[in-house]
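Asker: What would the 3D arrangement of this be:
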Amino acid sequence: MIQRVQTIWLLLASVMLFGLFIFPYVNYIDLVGLGKKLYVTGAYTAVNGVPVKQESFLLQTIATVLLAAFPLFIIFKYKDRKLQIRLIFLEIVLIFLMAIWLYVSSSQTLSMTSQYLGANNIGIGFFLLPIAIIFLSMALGAIRKDEKLIKSAERLR
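Answerer: Below is the predicted model of the structure:
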């Protein structure tokens, strides 16, 4: 059924992944002293207090939309719990790959400005990925619990 607790966990995982559009995954200061932020949509700098896009990351934007919409797709596969479990594992692997991609692209951007990726440069967006994995794990536990409940009910028949 769609009104189960795993629906809430999958919805929260999707919201966390869509949060990558709102929160930057890297903040840094370039050689000129301007504060810059990297979002999945592109690199932004502040000019007179107004954010201006310097570079666009189209592939990251498309990948983030697909990655964030995937838990919503998993919600509607509620009739096939085994498929839901496999899709959640796939989503977790894709989130890990996305985290590696974001790290590599940010380190390339920071290497062009001769700065390193230290703990002071990491933005909120980087922390949304592990939170989404936690929500997906909680949904996975709820789906397995439902599967176990249905198997025990079928045994009683």
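
Asker: all contacts plus neighbour counts: C-alpha atoms, from now on.
Answerer: Noted.

Asker: shouldn't Ala43 be in contact with Lys53?
Answerer: Yes - with contact defined as Cα atoms under 8 Å, Ala43 reaches Lys53; the gap is 5.8 Å.

Asker: what about the helices in the protein?
Answerer: Along the chain, the segments classed as helices by DSSP state H run 5-18, 58-75, 81-112, 124-156.

Asker: and those helices, which is most packed in?
Answerer: Burial of the helices of the chain is given as mean neighbour count (mean count of other Cα atoms under 10 Å); helix 5-18 ranks first at a mean of 21.

Asker: Also this sequence, please, to line up against the first:
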Amino acid sequence: MPLPTPQQFAESLSTLLGVEIEATASDPIVWNSQDAFTAADYHTQERTVGAAAVVDVKAVAYLGSCLTLTPQRNAEQMVDGRTIEPQAYEAFCEVMNILAGLLNDVDPVHVKLREVFPDRRKVNDALKKVVAKPSCVVAFDLEIPKYGTAKVNFFRP
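Answerer: So this is what the prediction gives:
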């Protein structure tokens, strides 16, 4: 099952956020590391995991803040405290929901966002299995203007 290229991912985010996002290929986030902050579960029509995303705390804070026009200093406070304000978290969830369209553009298996877990320790076992043994994975380093760098990974079962 295909996953988006850095260019496709950057174009989708740039269109959504109204700023020029840069995405480059990177090494995946290690699930049990401090970098893995939260995960998103994309389900197929058969209600099985069709894709997963794992992101760092900066991705949640910066993408959510960029969409809500939250000042950079507030986003940095969220990163430093590893606590995301509700408005930024809701905006981040919307970003992840819209990215389901990108996943559907590159693969005929239709997926939709089922859940974004606010705490990776509460991720369900099915999602953990996909992240542990994916058929394919793409990892991106993002450069988000006025905010900084962040990491987003996508996995397919």
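
Asker: And the TM-score between them?
Answerer: The TM-score (TM-score structural alignment, normalised by the length of structure 1) is 0.30; 74 aligned residues with a Cα RMSD of 4.7 Å.

Asker: Looking at the helices of structure 1, which is nearest to Lys36 of structure 1?
Answerer: helix 81-112 (10.4 Å; Cα to Cα).

Asker: report the angle between the axes of the closest one and helix 58-75?
Answerer: For helix 81-112 of structure 1 against helix 58-75, the angle by axes from the mean of the first three to the mean of the last three Cα atoms, to 10 degrees is 160 degrees.

Asker: Report all helices and strands that helix 81-112 of structure 1 contacts.
Answerer: Here helix 81-112 of structure 1 touches helix 58-75, helix 124-156, going by 3 or more Cα pairs under 8 Å, 6 or more residues apart in numbering; DSSP states H and E.

Asker: In CSV, list these along with distance to Gln108 of structure 1.
Answerer: Shown next, in CSV, are these (distance: least, Cα to Cα, whole Å):
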stretch, distance to Gln108 of structure 1
helix 58-75, 14
helix 124-156, 16
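
Asker: about what we covered before: who has more neighbours, Ala43 and Lys53 of structure 1?
Answerer: Set Ala43 of structure 1 next to Lys53 and count neighbours by other Cα atoms under 10 Å: Ala43 wins out with 21 against 16.

Asker: ok, which stretches of structure 2 are strands?
Answerer: Assigned by DSSP state E, the strands in structure 2 fall at 22-25, 38-44, 49-55, 111-117, 136-144, 148-156.

Asker: Tabulate these in CSV, adding columns for mean neighbour count and distance to Gln77 of structure 2.
Answerer: What follows is these, written out as CSV (neighbours: other Cα atoms under 10 Å; distance: least, Cα to Cα, whole Å):
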stretch, mean neighbour count, distance to Gln77 of structure 2
strand 22-25, 18, 23
strand 38-44, 23, 17
strand 49-55, 24, 18
strand 111-117, 20, 21
strand 136-144, 21, 16
strand 148-156, 21, 13
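
Asker: Same list (the helices of structure 1) but as JSON lines, adding distance to Tyr28 of structure 1.
Answerer: JSON lines is the format used below for the helices of structure 1 (distance: least, Cα to Cα, whole Å):
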{"stretch": "helix 5-18", "distance to Tyr28 of structure 1": "22"}
{"stretch": "helix 58-75", "distance to Tyr28 of structure 1": "19"}
{"stretch": "helix 81-112", "distance to Tyr28 of structure 1": "8"}
{"stretch": "helix 124-156", "distance to Tyr28 of structure 1": "13"}
